[in-house]
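Participant: Fold the following and give me the result.
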Amino acid sequence: MRSFWSRQRRFPLLSLPADAINTAAAQLPLLIVASRFGAETAGLLAMTMRILGAPIGLLGKSVLDVFKRHAATSFRERGECRSDYLRTFKVLAFGSLAFCAVMVLASESLFALAFGEDWRGAGTIAVWLLPLFALRFIASPLSYMVYIAGKQHVDLFWQIALLGMTVTSLSIPSNHQLALQTYSAGYSMLYVIYLAMSYRFSLGVRS
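Facilitator: Model (predicted):
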């Protein structure tokens, strides 16, 4: 038991707080937007996040299952899994670009057609948040690289930065459009950093 705890201590000590912070950061946008810009804007945002988040939940989990099996085996046997990482990244990037092309061209019309004209505004918000969700679709499965490489402390620092960015970006701008666009830009920047870090971990670089 002592040996097992020594090997796995990073999960309860670092991963649990990181997951808790991530959950808080995921709920804060709706709460802040509702308190600052009203229930209608919060409702449109909630619809947007639910619809754009669906592909990540469905397809991302399937890709994650394949990636973590192959990447973990490669990392254990060779000390790196760069080829598995890049192969998965290319598949996710292609899917993300295809999704973005459709949403940029027809987001508002699709929301109005599917849910009624009252929800056209959710399509507008979807365009603002598209960079965020496009990068999330890529980064979410590849984030498992943090666990494979045993870098949970890095994930914790990233989640703290995410929480701070979320509160700041949604609390300071004076209107909901600027607030959501700032939030999308800040989240996207953090995802780019996360992807760079996870790629470095896939090389087997120890730090």
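Participant: Every contact and neighbour count from this point should use C-alpha atoms.
Facilitator: Will do.
Participant: from the chain's centre, how far out does the longest helix seen in the chain sit?
Facilitator: The helix that spans the most residues within the chain, counting by DSSP state H, is helix 82-115. Distance, stretch centre to chain centre, for helix 82-115: 14 Å (CA atoms, centre = their mean, to the nearest Å).
Participant: Can you tell me which residue is spatially central in this protein?
Facilitator: When CA atoms, centre = their mean is applied to the chain, the residue found nearest the centroid is residue 136 (3.5 Å).
Participant: To compare with the earlier structure, here is another sequence to fold:
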Amino acid sequence: MRRLLTSPLFRSVFAVASGTAAAQAVAFAFSPLITRIYGPEAFGLQAVFLSLISILGPAISLRYPMAIIVADDETDAQYLGRLSLMIAFVLSCLVGLALWIARGAILALLGAEALGSLIWFLPLALFFTACQDVSEYRTARLNNFRVFGVVTVVQACLTNLARVLGGLAAPVAGILVAVTSIAPSVQVALLSFGIRSRRIAKPPLGLHRARGLLRKHRDFPIYRVPTDVLNAASQSVPVILLTTLFSPVAAGLYSLTRSVLGLPLHLIGMSTGNVLYARFAELDRDGKALTPLLLKTTAHLLIVFPIIALIAWFAPPAFALMFGEEWREAGYYAQWMSLWVGFSISNIPSIRLAPVIKAQNLLLIMNIAILVIRVLAMVGTYWSGGGEMAAIAAFSLVSLFANAGLILAIIIVAQHHDTAAGRLKPASVK
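Facilitator: As a prediction, this is how the structure comes out:
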């Protein structure tokens, strides 16, 4: 235990986890005030705007910011950051141009007609999201996770304070959307200030060097962008299918349950994801084996699975007490969904290792397969005469086994990667 608590990896995870938890506490503390200032319609429009960012955000920089961590040296890392911002600026301008040419048709296609003129914030929000990605991955590469934890809390305080003050002046959806759009730039400024002393002088970026870097890390736009878009779509599948096959009530119950169960997933994912990604990349550059850390961290995160499942067993009365008797049914959803959400925490190391071992094509194939079997599970349950609870159970079980398959596949690829590089002896690979 003493060795674990004093390890650099644990200290990095703790720095990010404490900052993320504190930021969530700040948001929770502000929420009663914010919900009394803004009406449900304003929050609904903000939710629509956030959904657009979650789907388009990964594509706006073609995921090149993630390549910063696996870059060969610090010069290449800074070049990749600059190239990512150039790509994001061009694509954000193209989004703005498309909105100027056919705003009505695009809003109808995205199902976001209610946003109206607020859609003009989208190009700005997408560009600032890319800037935030670059800053976060630069900070992770430098292992400056203490700064990241502090910045997360400060950003939460500033952005929620802006929502309150803006709402007191004009409690409209435009304020929420504007703050949401600008919020990433606050984190960019704070992180840039925190790591300012770690910059190095570098020669100008020539066209030949730029093309070489983009070509070398082309697996990010080719495989990672569609993977993340598919993952976002996969998260929306239950809501769409529950509404279409059963009722909007079932979709509402699922949405609340997913948001509650997603809190530990978000906290652990934020605190461990980039830390593990940076550590895997560092080990790979140093020529050390990656499989031992993958197995160790996966085993540690598997401990969370039975804990969440056990807590969810008492969810029905807890949901009725916290949210009202009409939400008791959501607690029964939670009993099944905890199996999927709890186990998915353990695949964080595998997903973060994939870019390091050049397995993003495998990640894409697995995400396509997961999306297909999730749809088939829910539709098959409906066709066989099952109700919404049976559909949730089927969705959760196939998601659990799909995540287990993803972890096993990455472990096998990681072992082959280490063996081929001479980091593991073939005899040691079980």
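Participant: so what number do they get for TM-score?
Facilitator: Once superposed, chain against chain, the TM-score is 0.92 (TM-score structural alignment, normalised by the length of structure 1); 205 aligned residues with a CA RMSD of 1.6 Å.
Participant: Which residue in structure 2 occupies the aligned position of the residue nearest to the centre of structure 1?
Facilitator: Matched by TM-score structural alignment, residue 136 of structure 1 corresponds to residue 344 in structure 2.
Participant: do residue 71 of structure 1 as well
Facilitator: Match for residue 71 of structure 1 (TM-score structural alignment): residue 280.
Participant: Quick check: its match touching residue 355?
Facilitator: No - between residue 280 of structure 2 and residue 355 there is no contact under CA atoms under 8 Å: 9.6 Å.
Participant: These two: which has the busier surroundings?
Facilitator: residue 280 (27 against 24; other CA atoms under 10 Å).
Participant: Just the element for the more buried one, please.
Facilitator: Per DSSP states H and E, residue 280 of structure 2 falls inside helix 248-285.
Participant: Please apply the same query to residue 23 of structure 1.
Facilitator: Counting by DSSP H and E, residue 23 of structure 1 is found in helix 16-37.
Participant: which residue numbers in structure 2 go with that helix?
Facilitator: Counting by TM-score structural alignment, helix 16-37 of structure 1 corresponds to 225-246 in structure 2.
Participant: Report the contact partners of residue 203 of structure 1.
Facilitator: 79-82 (CA atoms under 8 Å, 6 or more residues apart in numbering).
Participant: run the last query once more with 7 Å
Facilitator: Contact partners of residue 203 of structure 1, counting by CA atoms under 7 Å, 6 or more residues apart in numbering, are 80-82.
Participant: next one: residue 43 of structure 2
Facilitator: Residues in contact with residue 43 of structure 2, defined by CA under 7 Å, 6+ apart, are residue 173.
Participant: Regarding it, which helix or strand does it belong to?
Facilitator: With DSSP H and E as criterion, residue 43 of structure 2 is part of helix 40-60.
Participant: That helix aligns to what range in structure 1?
Facilitator: Going by TM-score structural alignment, helix 40-60 of structure 2 sits over no part of structure 1.
Participant: could you check the angle helix 225-241 makes with that helix?
Facilitator: 150 degrees (axes from the mean of the first three to the mean of the last three CA atoms, to 10 degrees).
Participant: for the helix or strand that helix 40-60 of structure 2 is followed by, packing partners?
Facilitator: Downstream of helix 40-60 of structure 2, the first helix or strand assigned by DSSP H and E is helix 67-70. Counting contacts by 3 or more CA pairs under 7 Å, 6 or more residues apart in numbering; DSSP states H and E, helix 67-70 of structure 2 packs against helix 74-110, helix 121-141, helix 248-285.
Participant: tell me the most buried of those?
Facilitator: helix 121-141 (a mean of 24; mean count of other CA atoms under 10 Å).
Participant: Structure 1: matching residues for that one?
Facilitator: The aligned range for helix 121-141 of structure 2 is empty, by TM-score structural alignment.
Participant: which of the residues in the helix or strand just after that helix are buried?
Facilitator: Remark: after helix 121-141 of structure 2, the chain's next helix or strand is helix 145-169, criterion DSSP H and E. Across helix 145-169 of structure 2, burial judged by 16 or more other CA atoms under 10 Å covers 145-157, 159-164, 166-167.
Participant: Please list the residues outside helix 145-169 of structure 2 that contact it.
Facilitator: 12, 15-16, 18-20, 22-23, 26-27, 30, 34, 37-38, 139, 175-176, 179, 183, 186-187, 190-191, 194.
Participant: buried subset of these?
Facilitator: Burial by neighbour count, 16+ other CA under 10 Å: within the contacts of helix 145-169 of structure 2 this picks out 12, 15-16, 18-20, 22-23, 26-27, 30, 34, 37-38, 139, 175-176, 179, 183, 186-187, 190-191, 194.
Participant: thinking again about what came up before, can you give the distance of the following helix or strand past the longest helix of structure 1 from its chain's centre?
Facilitator: For helix 82-115 of structure 1, the following helix or strand on the C-terminal side (DSSP H and E) is helix 120-142. Offset of helix 120-142 of structure 1 from its chain centre (CA atoms, centre = their mean): 9 Å.
Participant: Report the mean deviation for helix 120-142 of structure 1 after fitting onto structure 2.
Facilitator: Superposed on structure 2, helix 120-142 of structure 1 shows a mean distance to its aligned partners of 1.2 Å (mean CA distance after the TM-score superposition for structure 1).
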